[in-house]
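Undergrad: no letters, just coordinates:
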C-alpha cells in the first residue's frame, strides 16, 4: 500500500464500545435509529446557507422564462434539451457526457483536497435529511426527548405531532417531485395539470415516484443511504492521502479522556482535553465516533467540530480538539498542499472544461440531414428529365423562428421541384420533401456527388453531401 494512503479505520461491531457509544447503540444495524442532536456553529451555519442557496436555485430555475419557453427544459419526448439560448439534440449529447466527466474529475479534485465536503455540504441526501430533521425537532422535540418518547407507549398528543411531521415531510417530498419533473415537462403546465387532475399517467407516476424516494431517503433511510448504498463512501479512500483535509480528532491533546469540573486542571488528573461528553457522537448524522479515527461513514459535515468547540469554549480550553486537519498535521509533520495527484486532477479538469467550452461554442444553430427516397432511386418525368426525390430534415436549434433558403450545388441547370424558402419555429424539426430534375444529356456519370446548402437570414450556412443517380 502507498505510504501516502490513509488507512481507513474499520470500527466493526466486534469493536463496539457501549460506554463510548452509549447514546447511539449499534450503528451498524440499519434498523437502529440515529437520533441526531441539533448543533450550532460556524460550519453548521455555512452548511445551512449553502443548503438554502442550492434549494432556492433548484426550486426557481424551472420558473425562469427565456423566449417562448422556460430557460432550462430537458424535453425528452421531443428529444430537445434547452439551455437558455442553446438547444441540444441527441447528436449533441456528447456534450452531456463531457459535462459528467468534468463533474467527476471536479469531485476527485475536491475530495483529494478537502475530503468529503460534497457529502457534508452539497449532497441532496444531506440537504434534505437535515431539512427533515429540522421539522422533526420543531414538532417532536430535541433528540433526547424524541428518543424517550419513542421508547414509551404512543399517546394522542405524540400521534398528532408525528402525523403533522409526516405530513410536512411528504409535502416537501411532493414539492420536490414536482420541481424535479418540472425540468423535463413545462413547469407551468405541470403544476396546473397536476392539481386539476389533467396530467398524464406518466406525469403522476414520475412525480409520485420521486416524492416517495425523497420521503423514504430523507425521512427514514438517512444514514443508511450514506453508509450502505452510496458508492462514493466505498471508493473515497483511493483519493485520500495524508495531506487530504478531513475531520480529525487530536488524540495527543485529547487522551486520556474523562469527565471533570470546569475548574479542574486536566494535567493534575492525568487527563487530556476531551471530557468524554459524547456530543460529537450525538450530533453526527451517521452515528460515528470521530475519536475512533477516520471512518468511511464520515461525511465531513463538521457537526462534531462545532459541538466540540462549544464544549471547549465552556471549559475554557482552546478550540480545535476536533477540526478540519490532515493526517500529517495530526502526526506533527508538514501538510503539502500542492502534490502530483491534486495537480493532475486539476489539470485534467481544466483541460476538459476548456474543451467543453469550445464544443459548446461550436454548436451550430441549425441542422440539416438529407434522406434519399429508398423505394425508387430515380425516375423519368414527363419532361424527359431524370428525377431524384429527397426528404430534407431542417432543425432550428435557436429560440426564435428562422427563415432558411435552400439550394444545391454539383449540378448545372438543375430543376428544383418544391419549396426553397421555409420558416421553421424554435426547436422544430421540419421535414421538407423535394425533387431534383436533370436533363440526362448533361449527366456525364451515372452517380453524381451533390451538396445541399442551407442558409439562414443571419448568414449561417451548412452543407450536406448526397448523390444524384441517373442509373446503376
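TA: Alright, I've got the coordinates. Just so it is clear, the model here is predicted, and its values are computed rather than measured. Residues are numbered from 1 along each chain as shown.
Undergrad: please count neighbours and contacts with C-alpha atoms only from this point.
TA: Fine.
Undergrad: separation between residue 102 and residue 240?
TA: From residue 102 across to residue 240, the span is 19 Å (C-alpha to C-alpha, to the nearest Å).
Undergrad: and the two? Which one has more around it.
TA: residue 240 (24 against 19; other C-alpha atoms under 10 Å).
Undergrad: could you look up the SS state of the nearest residue to the more buried one once chain neighbours are set aside?
TA: Leaving aside its chain neighbours, residue 240 sits nearest to residue 112 (5.4 Å; criterion: C-alpha to C-alpha, 6 or more residues apart in numbering). When classified by DSSP: H, G, I helix; E, B strand; the rest coil, residue 112 comes out as helix.
Undergrad: count of neighbours near residue 112?
TA: Neighbour count for residue 112, taken as other C-alpha under 10 Å: 25.
Undergrad: ok, residue 349 next?
TA: Residues near residue 349, counting by other C-alpha under 10 Å, number 21.
Undergrad: so which elements touch the helix or strand it falls within?
TA: For residue 349, the element it lies in under DSSP states H and E is helix 340-361. Counting contacts by 3 or more C-alpha pairs under 8 Å, 6 or more residues apart in numbering; DSSP states H and E, helix 340-361 is packed against helix 94-114.
Undergrad: in addition, the following structure is provided for comparison:
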C-alpha cells in the first residue's frame, strides 16, 4: 500500500516561522467627497416636483390656521395634538400606533414593488440634500468647477464662494429649525419671541439643535447618513425579490463596454451599447457604479437613468440601457407585479387604514366616566330616599367650550341632586362630585345598573354616556 506524502506549497514571501503574511486592513476607509453632476431628464423633473411639493407643505402648513387656531399644532405642555381641526389627546395613542403601522407597511408594500423609491423621491434626507446640492451648483458651478475650486489654493474668490454657500446653507437650516419647532410652538409667536429674546431656553436649544442637524446632515454628511446611519439601507434586501422593479443596468445589452465613434455601430466592433463614458457614476449622489449590479448604497433616485438616456440619444441608440426593471426581466423571464408578498403587505396595509379611518370617523370628541364612592355603599336622606355618591369625570376634546346637561336613567324616579349643568373648557378634564337618589320602592334589587348622560347644549351632536351601579339595601 502506497502512502501519499502531503505537500505544502511554500511562498518565499512568507516569514520563516511558517505563519502566513498578512496585510493590515482598515475597517473604515476615509470618505472621498462625491461631486455629483447635475443632470436633466424625466426622473429629475419628477424629483423636482416632489421636492418642491414636500418643501411647500413643510414650510406652508405651519402658517395655516383653522378658525383662528393652527392647522397643525402639537401642544406638549397641554398634552393636546391639533390636526386639521381635530384635537387628539394621549388617550388617543392607539391612533398613533395605527398610523405608524400604516407607515411601516406602506413602506414595505412600495418597496416590494418599486424598491427604494421612498429614498429617491420623498425621504427628508434626500429632499434637503438635493436642495443643498442645488445651492452648491448655483454658487460654485458644475462638477468640474467644484472639483477645481476645492483643489485650488485659497483665494478671495474661493473664500467668497465658500462663505456664500455656507451662509445660504445656514439660513436654510435655520428656517428648517424654526419651522419644525413652529409645529410645537405657534410659529407667529415663536418668530417674535425668538428675535426679541423672549422665548424660553428650550425653544432656543431645539431651534439650534435642528439647525445644526440640518446643516450637518444635508451639507456635510449627505450620503453618509444613507450608508451608515439609516437602517432602511440594511434591511431593504429582505423585501426585495426577483420581481421587484429597481434601477438596473442591462449587461446583456451593454457588455462588453468600450468607447467608439458615434458613427460606428456596436456590432461592428464587437461591443455592447455601453460606451463606458462614466456619466452614470458622475451623477450618482452616493458615488456607486450601477453597472456593478444592485448595491445597498443605491437610493433608487434614477439619475443614472436620465444620464444614460441622454448619452443613448446622442449615440442614436435605444434608451433603457439603465432602467427600472426586475431581475426576472433582465434574465428574459416574465415578471409579476402582484405576488403573495405583495398581497400580504397590501392586506395588512388596507386593514390598518380601514381600522384607523373607522376609529377616527366614529370617535366622539368627549369622554365621561362615573366612579362610585366606595367609602359608603348608600345612605338615606331626609326625604326617605336612598342616595349614592359618584364622581363624574368629563373630558371636552373639542376646540371650543361645551356646556353639558347631566341626567341619569335606569330606575323609576331616579334623579341627580347636585348641579345638572356644567361648562367645560376645550381640553379640560373636569371631576364633578355627584349625588343621585331614588325611592326605596323603585329599587328591584340591591345592585342595579344605571346610565349617566351628558348632552352638550353647544353641539347637539355631542352626547356622552357611561354605565355605573346603584346600590341599595337588600330586599
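TA: Perfect, I can see it now. Note that the coordinates shown come from a computational prediction; the quantities given were computed from them, not determined experimentally.
Undergrad: hang on, the earlier thing: average distance between the helix holding residue 349 of the first structure and the second structure?
TA: For helix 340-361 of the first structure, the mean deviation from the second structure after alignment is 1.6 Å (mean C-alpha distance after the TM-score superposition for the first structure).
Undergrad: and the helix or strand that that helix is followed by, which residues are buried?
TA: Later in the chain than helix 340-361 of the first structure, the nearest helix or strand by DSSP H and E is strand 366-372. Across strand 366-372 of the first structure, burial judged by 16 or more other C-alpha atoms under 10 Å covers 366-368, 370, 372.
Undergrad: same for strand 366-372 of the first structure, what does it pack against?
TA: Judged by 3+ C-alpha pairs under 8 Å, 6+ apart, strand 366-372 of the first structure is in contact with strand 386-396, strand 461-469.
Undergrad: take those and lay them out in a markdown table including distance to residue 120 of the first structure.
TA: Shown next, in a markdown table, are those (distance: least, C-alpha to C-alpha, whole Å):
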| stretch | distance to residue 120 of the first structure |
| --- | --- |
| strand 386-396 | 43 |
| strand 461-469 | 48 |
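Undergrad: pick the most buried one from these.
TA: strand 386-396 (a mean of 21; mean count of other C-alpha atoms under 10 Å).
Undergrad: pull the distance from that strand to the chain's centre.
TA: Centroid displacement of strand 386-396 of the first structure relative to its chain, using C-alpha atoms, centre = their mean, to the nearest Å, is 41 Å.
Undergrad: contacts for that strand, please.
TA: For strand 386-396 of the first structure, the surrounding residues in contact (C-alpha atoms under 8 Å, 6 or more residues apart in numbering) are 365-373, 377-381, 402, 424-440, 468-470.
Undergrad: out of those residues, which are buried?
TA: 365-368, 370, 372, 377-379, 402, 424-430, 433-440, 468-470.
Undergrad: in the second structure, what residue corresponds to the residue nearest to residue 240 of the first structure?
TA: The alignment partner of residue 112 of the first structure in the second structure, by TM-score structural alignment, is residue 112.
Undergrad: ok, now which ones touch that match?
TA: Residue 112 of the second structure touches 239-241, 244, 341-342, counting by C-alpha under 8 Å, 6+ apart.
Undergrad: recalculate using a threshold of 10 Å.
TA: By C-alpha atoms under 10 Å, 6 or more residues apart in numbering, residue 112 of the second structure lies in contact with 236-246, 337-339, 341-342, 345.
Undergrad: just residue 200 of the first structure next, same as before
TA: Taking C-alpha under 10 Å, 6+ apart, we find residue 200 of the first structure in contact with 190, 193-194.
Undergrad: quick one: those residues as CSV, columns for neighbour count and secondary structure too.
TA: Converted to CSV, these look like this (neighbours: other C-alpha atoms under 10 Å; DSSP: H, G, I helix; E, B strand; the rest coil):
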residue, neighbour count, secondary structure
190, 22, helix
193, 15, helix
194, 15, helix
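Undergrad: name the nearest of those residues relative to residue 143 of the first structure.
TA: For the contacts of residue 200 of the first structure, the residue nearest residue 143 of the first structure by C-alpha to C-alpha is residue 194; the value is 36.9 Å.
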